[in-house]
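1. Sequence first, then the predicted structure:
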Amino acid sequence: MFLSPGNIRRTALVLSGCLIVYVVWKLKEDMSDQTLDYFLSQSHIKQRDAAEVRWSHAVNSRSRLMEALAGPSHMIEADVIIRGKDPKEPIMAHPPDTDSDITLKDWLQGVKTHSKGIKLDFKSLDAVSPSMALLEEVLNDWSPPVWVNADILSGPGGQATPLEHQAFLSAVTDLPARTVLSLGWTTGWTAGKVNPGYSWEMVQRMEEICRTLKHPVTFPVRAALLAQSSSQLTWLLQQSDRYTLTVWTGQDDKFTVEDLLPFRNMFDISRTYYDLPDSFRTEVIMT
């Protein structure tokens, strides 16, 4: 069949357009949060509902790791610091602890043979770069979700010093595109007092930092501060499909399930994780 020059040009334009659409779609897919897709593929959850994801916290010892790997949680969260004495290497511990019975290298080897996702929480910059080198070795042949977390801005009531965001993001920028960056604010909460929420300045500054990142981003937000931050956090989620929330709580914080529901009702249920006690998480699913 003979094609005229005009038909050839039109065909070339159509094919070019299809290629552009595919590339844009593929880039968007690569930059989206694939956590739920992985757990669905393993039949660990029933639907793309982030509230179904269960968490283990402070898995900073060999015994806690064994317990978490044998338990029902989907995501294992642990803290990474540099050991306070020689040999100076990344270990699993939360300040003020300075030592541990398990290094990050051994911890990663322990989770590597399981289908659990991991979330590594960094409290200081000195642990980030050496940890990324260890993590990159594991990620070459490992498919479960990987999240890296740091508080990079000061938030409501926050007393701790946040990590310098440019240094942290520079250290993690070469992680695979599917890696979720969990970027938060330092916060505080005091019983019996009026606790301010996340201000417009706080969320706008966070979005300014995150808008050009090539990874999916989840914002860890304190459950007890949600009700007074609804407008601000709603706006933040609306800025990109790459963004999700991860709702967490301090041990003594007070909040109600009703405080959590605006985000579940307004957005796709795949966009808000609930890193909460199972009693609250289950009630969210059933409400």
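-> Nice, I can see it.

2. C-alpha only now, for contacts and for neighbours.
-> Will do.

3. how about residue 177, what does it touch?
-> Residue 177 makes contact with 30, 31, 214, 215, 216, according to Cα atoms under 8 Å, 6 or more residues apart in numbering.

4. Of these, which is the most crowded?
-> residue 216 (25 neighbours; other Cα atoms under 10 Å).

5. looking at it, that residue is touching residue 181, isn't it?
-> Yes: counting by Cα atoms under 8 Å, residue 216 touches residue 181, with 6.3 Å between them.

6. re earlier: out of the contacts of residue 177, flag the one nearest to residue 158.
-> Relative to residue 158, the closest of the contacts of residue 177 is residue 216; by Cα to Cα it sits at 24.7 Å.

7. Let me know the distance separating residue 277 from residue 283.
-> Distance of residue 277 to residue 283, computed by Cα to Cα, to the nearest Å: 10 Å.

8. what residues are shared contacts of these two?
-> Overlap of the contact sets of residue 277 and residue 283 (by Cα under 8 Å, 6+ apart) is empty.

9. Next, name the residue at the spatial heart of the protein.
-> residue 182 (3.5 Å; Cα atoms, centre = their mean).

10. Can I take it that it is in a helix?
-> No: if the criterion is DSSP: H, G, I helix; E, B strand; the rest coil, then residue 182 is strand and not within a helix.

11. Let me know whether residue 271 touches residue 243 as I believe.
-> Yes: the pair residue 271 / residue 243 is scored as a contact, 7.5 Å apart, by Cα under 8 Å.

12. Strands of the stretch 1-150 of the chain, residue ranges please.
-> Assigned strands in the stretch 1-150 of the chain, in chain order: 55-56, 75-82, 90-92, 117-122, 146-154 (criterion: DSSP state E, counting those that start in this stretch).

13. Second structure for comparison follows:
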Amino acid sequence: MAAPLGAGGWGEAAVEHFQRGGRLAHRDGAGVRWWHAANSRLRARQAASSEAHMIEADVLLRGGKGDPIMAHPPETDSDITLQEWLDVIVNTDKGIKLDFKSLDAVQPSLELLERVKPQLRRPVWLNADILPGPNGSSSAVDAKGFLDTVTSVFPDVTLSLGWTTGWHPDQQNKGYDWTMVKEMAHICSTLSQPVTFPVRAALVRQSMSELCWLIQQSDRYSLTIWTGKEDVYSVEDLLYIRKNFDKSRVYYDVLEPQNSEFKKAIGIEC
């Protein structure tokens, strides 16, 4: 049974947490600012002193079998360990999203998180791509292994559960289909904590019916819109997403220049 989602807890919605703390004017996910890929000492320090609400970083084991470090494949080493990263971030007022590319990194990372939990009274998201998705080629993290490991240690954490995806400029890219969203809904139906689904901006517009249905399955669900560096999508695509979903249940972790153009279009300061 999940622990109560108390104020300042890991399962509190980011919009509610930052609005309650006076850092967000409205209950609107578009107002939550992100710092992406804080995977080095420099990036972690910059993120810590930035105006971001949420800091995203990637965790893997050094060389595939060492200590948890902050790096994104194909990198296998880093100048900062997860322990050092947490030492920096714990002294801020920012929420965190840790993205796991392999199951092996999860348990040792949870042990480090447990040590700083009393100092992290803010949103904590743990992310993994647990299902194959549109145009995806990477291996998914084992869903049962990830969920069993995380929920046995932190029943109150926010889960960020996604699909492996790809995007190709020279072909028509398929979106999230009914098989994908229904399998995700089935997996999440037995969970009691909040779940956000990271979905690729360039693939959302062709998946609106499916994603609307998925979000309607529980008021614990939200979307996090993200993008790859080479993806082609428009501000109009982001505005279309915003028009079709509850504003408090969609976050936008997107890159420039679309991020600034989107915020300007909806009247939110970057």
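-> In hand now; what should we look at? Treat the numbers as computed from the prediction; the structure is a model and nothing was measured.

14. care to give me the TM-score?
-> The TM-score (TM-score structural alignment, normalised by the length of structure 2) is 0.90; 261 aligned residues with a Cα RMSD of 2.1 Å.

15. separation between the residue nearest to the centre of structure 1 and residue 134 of structure 1?
-> For residue 182 of structure 1, the distance to residue 134 of structure 1 equals 19 Å [Cα to Cα].

16. Would you state the helices of structure 2 in chain order?
-> If you assign secondary structure with DSSP state H, the helices in structure 2 sit at 14-20, 41-48, 82-89, 106-116, 143-153, 178-188, 201-204, 208-215, 235-244, 258-266.

17. which bit of structure 2 covers stretch 194-208 of structure 1?
-> The alignment of stretch 194-208 of structure 1 onto structure 2 (TM-score structural alignment) covers residues 172-186.

18. For the matching stretch, which outside residues touch it?
-> By Cα under 8 Å, 6+ apart, stretch 172-186 of structure 2 touches 131-135, 167, 203-207, 210-211, 214, 217.

19. how does it look with 10 Å?
-> Under the contact criterion Cα atoms under 10 Å, 6 or more residues apart in numbering, stretch 172-186 of structure 2 has outside partners 130-135, 143, 161-163, 165-167, 187-189, 197, 199-200, 202-215, 217-218.

20. which one in structure 1 is aligned with residue 31 of structure 2?
-> Taking TM-score structural alignment, the alignment pairs residue 31 of structure 2 with residue 52 from structure 1.

21. cool, residue 203 of structure 2 as well?
-> Aligned by TM-score structural alignment, residue 203 of structure 2 pairs with residue 225 of structure 1.

22. Likewise for residue 152 of structure 2?
-> Superposed on structure 1 with TM-score structural alignment, residue 152 of structure 2 falls opposite residue 174.

23. again with residue 223 of structure 2
-> By TM-score structural alignment, residue 223 of structure 2 lines up with residue 245.

24. Can you report how many residues lie near residue 200 of structure 1?
-> Count around residue 200 of structure 1 with other Cα under 10 Å applied: 15.

25. Kindly report the same for residue 83 of structure 1.
-> When neighbours are counted by other Cα under 10 Å, residue 83 of structure 1 registers 19.

26. which residue in structure 2 lines up with it?
-> Using TM-score structural alignment, the partner of residue 83 of structure 1 in structure 2 is residue 62.

27. need the contact list for its match.
-> By Cα under 10 Å, 6+ apart, the contact set of residue 62 of structure 2 is 68, 69, 70, 71, 75, 76, 77, 78, 81, 105.

28. out of the residues you listed, which is most surrounded?
-> residue 70 (31 neighbours).

29. what residue of structure 1 matches up with it?
-> Aligned partner of residue 70 of structure 2 by TM-score structural alignment: residue 92.

30. State the distance from its match to residue 98 of structure 1.
-> Applying Cα to Cα, the value for residue 92 of structure 1 to residue 98 of structure 1 is 9 Å.

31. Give the residues shared as contacts by these two.
-> Common neighbours of residue 92 of structure 1 and residue 98 (criterion: Cα under 10 Å, 6+ apart): 81, 82, 83.

32. and which of the residues you listed is nearest residue 259 of structure 1?
-> Comparing those against residue 259 of structure 1 with Cα to Cα places residue 81 closest, at 33.4 Å.

33. I figured that closest one hits residue 128, correct?
-> Yes: at 8.4 Å, residue 81 of structure 1 counts as touching residue 128 under the criterion of Cα atoms under 10 Å.

34. More neighbours: the two, which one.
-> Remark: of residue 81 of structure 1 and residue 128, residue 81 carries more neighbours, 28 against 24, as counted by other Cα under 10 Å.

35. Between residue 81 and residue 128 of structure 1, which contacts overlap?
-> With Cα under 10 Å, 6+ apart, residue 81 of structure 1 and residue 128 have common neighbours 90, 121, 122.

36. Rebuild those as JSON lines, extending it with distance to residue 47 of structure 1.
-> Below are those laid out as JSON lines (distance: Cα to Cα, whole Å):
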{"residue": "90", "distance to residue 47 of structure 1": "36"}
{"residue": "121", "distance to residue 47 of structure 1": "27"}
{"residue": "122", "distance to residue 47 of structure 1": "30"}
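
37. Nearest to residue 253 of structure 1 among the residues you listed?
-> The closest of these to residue 253 of structure 1 turns out to be residue 121 (Cα to Cα; 20.5 Å).
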